[in-house]
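[1] Quick one: sequence plus predicted model below, questions after.
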Amino acid sequence: MIIGNEIHKYRDEITTGISELVQIRSIMADPEPGKPFGAGVDRALQHMLRLAESLGFEVTNVDGYAGHAEYGQGEEIAAVLVHLDTVEEGEGWTVSPFAGLIENGKIIGRGASDNKGPAVVALYALKTLMDIGITGNRRLRVIFGTNEESGMRDLDYYFEREQLPVMAFAPDAGYPIFNVEMGSMNVVLSSEQEASSTRPKPQLTILSLKGGNMLTLIPQICTASLSLALLTDSQVAYFHDAVNLQENLSFTYDEDGNLLLTAGSEFLADSPTGSRNAIANMVAFLCAQELTTNWDPFLHFLNEKIGAERSGQSLGIACSDSESGALIVYLRTISCDLHRAESLSNIRYPVSHDGAGILATVDGLAGKHGIHIELTRHLLPVYVPETHPVIVRLSRAYKKMTGDEAVLLRMGAGTYARKLRNNGVAFGAGLPGGVDTHVHQADEFVYIDDMMKHAEICLQGMYELLVDELMTES
């Protein structure tokens, strides 16, 4: 049975619903009583639960951590998992990030694509199933999460108190189906400056060094403030020449006479700093200048053991498997001042390997260089085999609505599938060959037509999860 097209009767309501939800600034903030991730996130959760109630659903709010709307009967549960929190708005917007502007066939605003659009669609898909009167042997929930962007602690709490779905999907990536999500660890490497009366003063003093942020995986800019006071005139001239030889570096001076160095991320194929990672470019340049700095051991470790290398070979952690490919390491952020230096690296490892063992290897190597490590986030890998019922059913839904076979894909990023104990996958909402909707960037948007195409597939997928296989052709 094909029902995906039935969702189009709610096109206007979906458009308005996305716009209204975008207008709620649901960014994680300090907790308040009953609002573990702040008032804004809680407003978004309350808004969606009220909307679900108005559509005729029973709803549950699990202490402000997450909530759900439910349809159907049965002991088992299937689910669609969406999130209502967003990253911060950031800079560079040409419109108000929380206006929910509807213009030229688009809805523009923070969260329109990630993940408020799919959240509203999932609720109206559930409503469509109710309208048609389709029931199966299990209940179907739309679960509204509130902490996906900042650690997924919401679903840890939720599933300690609510039943785990036997099948589920998160429309928070793209089509067709992502059945592999690599293990992901955020590891902070840090070093503290120790006072020493015998240590010679560095020739090049790094006053500050900063690059990257948590919104983007590959840092585009890295900046350094450097004191050249202890350099000779010839050393300063040589340093200037070295900067000018690098197309991805530029400099100016501040009012105190400190040199402000900026590294970009453009690709330089024949350069030792040839990487799209601005932090790797900056660190490699500083390490190549034959000038001592106040952070030499730290910078040389980053340069020699990570740098522009993505395989983890120099860290001793390179590995791969047939399901998810090779391990990947990224330098993601760096922050140094006169007292402390730290850099966050993201390690994405294959599903068949042990994250704890990989971390222990990094810890041992870093310790030998006087560098401390701290694991700040660890998302366990996801691997759902192609024979799993959720893959079979969603593949059927995808083919019914598109005519194409559902190719199984893998990703290094993470979705709520991480919390489903290999009973769920990422399915949608981005269309194959679709446009860049500026997720986590300025002027995030979604095309209404694209969201409605996703709505067709989403509804069909929810139908396939709700109804047993023998009933699907009735």
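    Cool, got the structure. Numbers count the residues shown, from 1 in each chain.

[2] Going by C-alpha atoms from here, please, whenever you check contacts or count neighbours.
    Will do.

[3] buried sites along the biggest helix by length in the chain?
    In the chain, ranked by residue count with DSSP state H as the criterion, the top helix is helix 448-466. Buried residues in helix 448-466, counted by 16 or more other Cα atoms under 10 Å: 448, 450-466.

[4] again with stretch 94-114
    97-102, 106-114.

[5] what does stretch 56-68 contact?
    The contact list for stretch 56-68 (Cα atoms under 8 Å, 6 or more residues apart in numbering) reads 34-37, 42, 45, 49, 52-53, 69-71, 141-147, 154-155, 157-158.

[6] Filter the residues you listed down to the buried ones.
    Among the contacts of stretch 56-68, those classed as buried by 16+ other Cα under 10 Å are 35-37, 42, 45, 49, 52, 69-71, 141-147, 154-155, 158.

[7] out of the buried residues of stretch 94-114, which are inside helices?
    Among the buried residues of stretch 94-114, no member lies in helices (by DSSP H).

[8] ok, the residues you listed vs residue 315, which is closest?
    Lowest distance from residue 315 to those (Cα to Cα) belongs to residue 114, with 33.8 Å.

[9] this is the comparison structure:
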Amino acid sequence: MSWTIQAKQYETDLINDLNQIIRIPSVLDSKTQTPQTPFGIDMVRALSKMEEFANRDGFRYGRVDNMVTWIEFGPADAPETLGILTHIDVVPAGDGWLRQPFNPEILDGLYFGRGAADMKADLMSAYYALKMLADQGRVLQRKVRLIIGTDEENGWRDIPCYLAQEGEPTFGFSPDGAFPVVNGEKAFQTVQLRFPSVSEGPYILERFMSGSRANVVPGEAKARINVPQGMLIAEDFANFLKQYPFLEGNVQQAGETVRLTLFGVQAHGAYPADGKNAGTYLAQFLQQYPFGGDAHAFLNFLGTTVHRDIYAKNLGLAYHDKEMGDLTLNVGVMRYSHRGQGTILLNFRYPKGVNIQAIVTQVQRHLGDLTADVTVVQAGMPPHLVAADDELVTTLSAVYAEQTGQYLPPRTSNGGSYARLLKRGVAFGGQFPDVKVTSHQANEFTPVANLTCAMAIFAESIWRLCR
């Protein structure tokens, strides 16, 4: 019986367990952060639920600092370990959902819910791969640890603590990417611009807000402006929306106060071309009015310099590496408050051959009239590459090719997975090549059939690497 047929028998149970995980809104929550709940109470609830499954199914398990849960199968005293690095945290749901993001549903063969693509579904497919091997009584020579983090979407403060206490696996993969094998991951780094925000002239930018995470293309932007008496904005805004039919928005005006809301397309910041940045589009619209002072510089930088410039050409940072691809830019967070403080977060993904100091220098050179301090605010990661002829890469590639009937060579990703924290770590699954990428987007989904397809690939991969 094939691995795929065997895995299919677990589909109902897998979905039932996945539903329980999806229903826990495991988003970073500062309101419930304590030493006992370092990233919020829902993160701990999610880890506890995974431990409940592990206990039910007879696996060894443990927890590190209420940040990471590990679940283990295979000989406990084995000298070598295969690590499967995952995370159970998700980005905020955002707007644009047709149904409740934390109330999973299956519609037309698609499983919807926040985390369906990134990465609760793949976590459960990996867990059930272990369960199937255990149910079959497979005897492994290496032990396997499913390692579940809770801070991947934010500061990556979890897995380093795990590695410091538990040690580094011999090698491993993270099902937090795509099939086939992703043996290279670009560096990522977030750069912050801080600047004064005093508007001058007949038009005053009171407030501008867009984005909540550096690694997400903002799907919504809001602005409040003051305009001269009798000046109407609604017609201009309607004409702007006609120019860009993929945008939606509304305008409310009461006397001299105008409130604008613009909806773009939210996407993963690693792939900014998949989204439509509501913040930079709104800045582009507002540029037509005579804002003065810091407001003018802010809108010009967003609406012209970095608008739709996903390869950072306007910053003098266009760069291509033949092995790892292009440098990319996502404008993830934009804030402006009149007589307060302005902030912009720029998230860069870049191949070997680029360094963060060069990025900071080029941003500083292309600020225009924006008087900003430019700093690196997120402890990013350097480029990561595992040789294509490594046993890990060749084994995973062979399993994927045999189960799908299609060989695809290893490749490089813009995204960052926990695999890069291992010397011999790669991303592997669970995004299939023919499926639309919906990570970090509204109405996130994964095909139901792919849950057990990925599970079968993971199970055979574990078996081949550990037998």
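    Cool, the structure landed. Every value quoted in this text rests on a predicted model; they were computed, and no experiment measured them.

[10] just to revisit the earlier point, of the buried ones among the contacts of stretch 56-68 of the first structure, which belong to helices?
    Short answer: those in helices (DSSP H) are 42, 45, 49, 52, 154-155, 158.

[11] Pick the one among those residues closest to residue 406 of the first structure.
    Residue 406 of the first structure lies nearest to residue 155 out of those, by Cα to Cα, at 27.6 Å.

[12] measure the closest one to residue 59 of the first structure for me?
    Remark: distance between residue 155 of the first structure and residue 59 of the first structure (Cα to Cα, to the nearest Å) = 16 Å.

[13] Residue 459 of the second structure versus the nearest residue to residue 350 of the second structure once chain neighbours are set aside, what's the distance?
    Once flanking residues are discounted, residue 350 of the second structure sits nearest to residue 327: 4.2 Å by Cα to Cα, 6 or more residues apart in numbering. Per Cα to Cα, residue 327 of the second structure is found 34 Å from residue 459 of the second structure.

[14] what does residue 119 of the second structure give?
    17 Å.

[15] Kindly report the same for residue 175 of the second structure.
    Taking Cα to Cα as the measure, residue 175 of the second structure falls 12 Å from residue 459 of the second structure.

[16] any residues in contact with both of these two?
    If you check residue 175 of the second structure and residue 459 against Cα under 8 Å, 6+ apart, the residues they both contact are residue 126.

[17] Now check the second structure for the residue matching residue 54 of the first structure.
    Matched to the second structure by TM-score structural alignment, residue 54 of the first structure sits across from residue 56.

[18] Check what contacts the host helix or strand of that match and list those residues.
    Using DSSP states H and E, residue 56 of the second structure maps to helix 41-57. Helix 41-57 of the second structure is contacted from outside by 20-21, 24-29, 32-33, 37, 60-62, 66-69, 71, 88-89, 131, 148, 150, using Cα under 8 Å, 6+ apart.

[19] Out of those residues, which sit inside helices?
    Reading helices off the contacts of helix 41-57 of the second structure with DSSP H, I get 20-21, 131.

[20] distance of the residue positioned nearest the centre of the second structure from residue 91 of the second structure?
    By Cα atoms, centre = their mean, the second structure has its centre lying nearest to residue 268, at 5.4 Å. Per Cα to Cα, residue 268 of the second structure is found 10 Å from residue 91 of the second structure.

[21] Check residue 99 of the second structure too.
    Distance of residue 99 of the second structure to residue 91 of the second structure, given as Cα to Cα: 17 Å.

[22] how many neighbours does residue 368 of the first structure have?
    Applying other Cα atoms under 10 Å, we find 9 residues neighbouring residue 368 of the first structure.

[23] for the one 3 residues further on, same thing?
    Using other Cα under 10 Å as the criterion, residue 371 of the first structure is surrounded by 20 other residues.

[24] ok, now residue 61 of the second structure?
    Applying other Cα under 10 Å, we find 18 residues neighbouring residue 61 of the second structure.

[25] now swap in the one 3 residues further on and tell me
    Burial measure for residue 64 of the second structure: 16 neighbouring residues, criterion other Cα under 10 Å.
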